[in-house]
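Engineer: predicted model and sequence follow; I will ask about them next.
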Amino acid sequence: MSRMLSPEEAADLLGVPLDTFLRWVRQGKILLKERNGKTGIPYRELEQWARERHIHLEPRRERGGHTRDEEVNLLDACRRGGVFFGVKASSVEDFLARAVELVPLPPEVDRENLLDRLLQREHMASTALGEGVAVPHPRKPLAELEKPIVSTFFLAEPLDFRAMDGKPVRVVFLMLSPSTREHLKLLSQLAFFLQSPAARAALDQCGSEEEFFRILETSGGEQT
């Protein structure tokens, strides 16, 4: 069941004034529903409505309004996403299916839909960064999330992600963000962290969650 959006939240995602959104409701262009005493529209229904009209859902903070960029922190996102060791997978597709099962997500996120989006993105172009690391992510943000999530997976056996350098992937950072700005900031922080040969070498030897977070803290992964 997708999250119920208030009229104010729906208008914000559509990028229109609340008065305009309510006018569309009065005109019958958008149907509001009631759930648990609250009136609004399920996120999935708004997403479908917008897709049919070629409208991209984008929070106002993405359009020059208030932004939470200053709160984006790779270390915090990784703590929210968790660290998983010895993950077994026979292919990239198999891994993504397993990852979507493991990543901690709010109940309103449709995991099957998320998997489809991750597969579509991976089929467009590899998300491997090189040096044995990949960063799968959907093309568009997950508006259902309140804060970005980065789940880290240490694979039992390296996988071929079709990396440019030809090296199989050993460590995967699954990156999920509620906005494009937050995604780009996290990606920048991760790239900064991974540019250090010492950090990459430490990842190769990492064997516990505590050790992983210590590597992040000492190698620039806690920058904001």
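Structural biologist: Cool, the structure landed.
Engineer: drop to CA atoms for contacts and neighbour counts, all remaining ones
Structural biologist: OK.
Engineer: mind listing the strands for this protein?
Structural biologist: Using DSSP state E, the strands of the chain run over 4-5, 33-35, 38-42, 83-87, 128-130, 133-134, 149-159, 169-176.
Engineer: buried ones in the fourth one?
Structural biologist: For strand 83-87, the neighbour count (16 or more other CA atoms under 10 Å) marks 83-84 as buried.
Engineer: and for it, what are the contacting residues?
Structural biologist: With contact meaning CA atoms under 8 Å, 6 or more residues apart in numbering, strand 83-87 is reached by 151-156, 207-209.
Engineer: re the thing from before, and the strands of the chain as CSV, adding distance to residue 142?
Structural biologist: Output for the strands of the chain, formatted as CSV (distance: least, CA to CA, whole Å):
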stretch, distance to residue 142
strand 4-5, 14
strand 33-35, 22
strand 38-42, 14
strand 83-87, 20
strand 128-130, 21
strand 133-134, 19
strand 149-159, 10
strand 169-176, 7
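Engineer: that older thread, buried subset of the contacts of strand 83-87?
Structural biologist: Buried, going by 16+ other CA under 10 Å: 151-155, out of the contacts of strand 83-87.
Engineer: ok, structure two:
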Amino acid sequence: MQLSEILTSSCTSCDVDVTSKKRILEKICQLAAQQVTEIDEDDLLTSLLDREKMGSTGIGNGIAIPHGRLPNASKAVAVLVTTEKAIDFDAIDNRDVDIFIALFVPEDSCQEHLDTLQNIAKLFSDKKIIKQVRKCNDDQSLYNLIQQAH
């Protein structure tokens, strides 16, 4: 599944003012809770924190792909957030992160989860896309960029 298929404009947020790993994850869950109505924000956050305990989802180049599996979820949901200032996220290259692409998938959609993560990583390996994402200064232009990227 492509990011453009599961990202909504309401789950896209540009230049968020947060200063810590926990705060960005909370912001992501706040946005996702609008789409995943059958699961509350705390459970969304728990799914991300549980995954982060296994190792940081900061993939390098200022990008992180936090993700979690959700029991009782009916569909995959993505959240895209950029931050005003890059924050420490324990990324593999030790660089601070300013682009967050979060993914929540139903617990029983293992292959879909892996395929979607792979597609997101591929999209964000394109330096041109990364540069354009960082240049966006409003939610709608960020959302439109992702829709046009596929």
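Structural biologist: Structure's in. What do you need? Since this is a predicted model, take the numbers as computed values, not measurements.
Engineer: circling back to that earlier point, got CSV for the contacts of strand 83-87 of structure 1, with distance to residue 7 of structure 1 too?
Structural biologist: Listed next are those as CSV, based on distance: CA to CA, whole Å:
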residue, distance to residue 7 of structure 1
151, 32
152, 36
153, 38
154, 42
155, 43
156, 46
207, 47
208, 45
209, 41
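Engineer: how close does the residue nearest the centre of structure 1 sit to residue 99 of structure 1?
Structural biologist: Centroid-nearest residue in structure 1: residue 176, 1.0 Å away (criterion: CA atoms, centre = their mean). Separation of residue 176 of structure 1 from residue 99 of structure 1 (CA to CA, to the nearest Å) stands at 12 Å.
Engineer: residue 207 of structure 1 too?
Structural biologist: Noted for residue 207 of structure 1: a distance of 19 Å to residue 99 of structure 1, by CA to CA.
Engineer: over to residue 149 of structure 1?
Structural biologist: Taking CA to CA, one finds residue 149 of structure 1 at 13 Å from residue 99 of structure 1.
Engineer: got it, and residue 193 of structure 1?
Structural biologist: Going from residue 193 of structure 1 to residue 99 of structure 1 by CA to CA gives 22 Å.
Engineer: comparing the two, which residue is more hemmed in?
Structural biologist: residue 193 (23 against 20; other CA atoms under 10 Å).
Engineer: so the more buried one sits against residue 217, correct?
Structural biologist: No: counting by CA atoms under 8 Å, residue 193 of structure 1 does not reach residue 217; the two are 9.7 Å apart.
Engineer: shared neighbours, those two?
Structural biologist: With the criterion set as CA under 8 Å, 6+ apart, the contacts of residue 193 of structure 1 and residue 217 do not overlap.
Engineer: where do the helices sit along structure 1?
Structural biologist: 7-14, 18-26, 43-52, 74-81, 92-102, 111-124, 180-194, 197-205, 209-218 (DSSP state H).
Engineer: redo the ones you listed as JSON lines? Include distance to residue 141 of structure 1.
Structural biologist: Formatted as JSON lines, these follow (distance: least, CA to CA, whole Å):
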{"stretch": "helix 7-14", "distance to residue 141 of structure 1": "12"}
{"stretch": "helix 18-26", "distance to residue 141 of structure 1": "22"}
{"stretch": "helix 43-52", "distance to residue 141 of structure 1": "12"}
{"stretch": "helix 74-81", "distance to residue 141 of structure 1": "15"}
{"stretch": "helix 92-102", "distance to residue 141 of structure 1": "15"}
{"stretch": "helix 111-124", "distance to residue 141 of structure 1": "10"}
{"stretch": "helix 180-194", "distance to residue 141 of structure 1": "6"}
{"stretch": "helix 197-205", "distance to residue 141 of structure 1": "27"}
{"stretch": "helix 209-218", "distance to residue 141 of structure 1": "24"}
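Engineer: do you know which of those lies nearest residue 138 of structure 1?
Structural biologist: Closest approach to residue 138 of structure 1 among the helices of structure 1 is made by helix 111-124 (4.9 Å; CA to CA).
Engineer: what's the closest one in contact with?
Structural biologist: 93, 96-97, 100-101, 136-139.
Engineer: switch to 10 Å and redo it
Structural biologist: 92-93, 96-101, 103, 105, 127-128, 135-140, 142, 161-162, 174, 176 (CA atoms under 10 Å, 6 or more residues apart in numbering).
Engineer: and it against structure 2, how far off on average?
Structural biologist: Average distance, helix 111-124 of structure 1 versus aligned residues of structure 2 after superposition (mean CA distance after the TM-score superposition for structure 1): 1.8 Å.
Engineer: just to revisit the earlier point, the strands of structure 1: which one's closest to residue 21 of structure 1?
Structural biologist: strand 38-42 (11.5 Å).
Engineer: which part of structure 2 matches that closest one?
Structural biologist: Aligned by TM-score structural alignment, strand 38-42 of structure 1 falls on no residue of structure 2.
Engineer: leaving out chain neighbours, which residue sits closest to residue 209 of structure 1?
Structural biologist: In this structure, residue 209 of structure 1 finds its nearest non-sequential neighbour in residue 83, 6.0 Å apart by CA to CA, 6 or more residues apart in numbering.
Engineer: much appreciated, bye for now.
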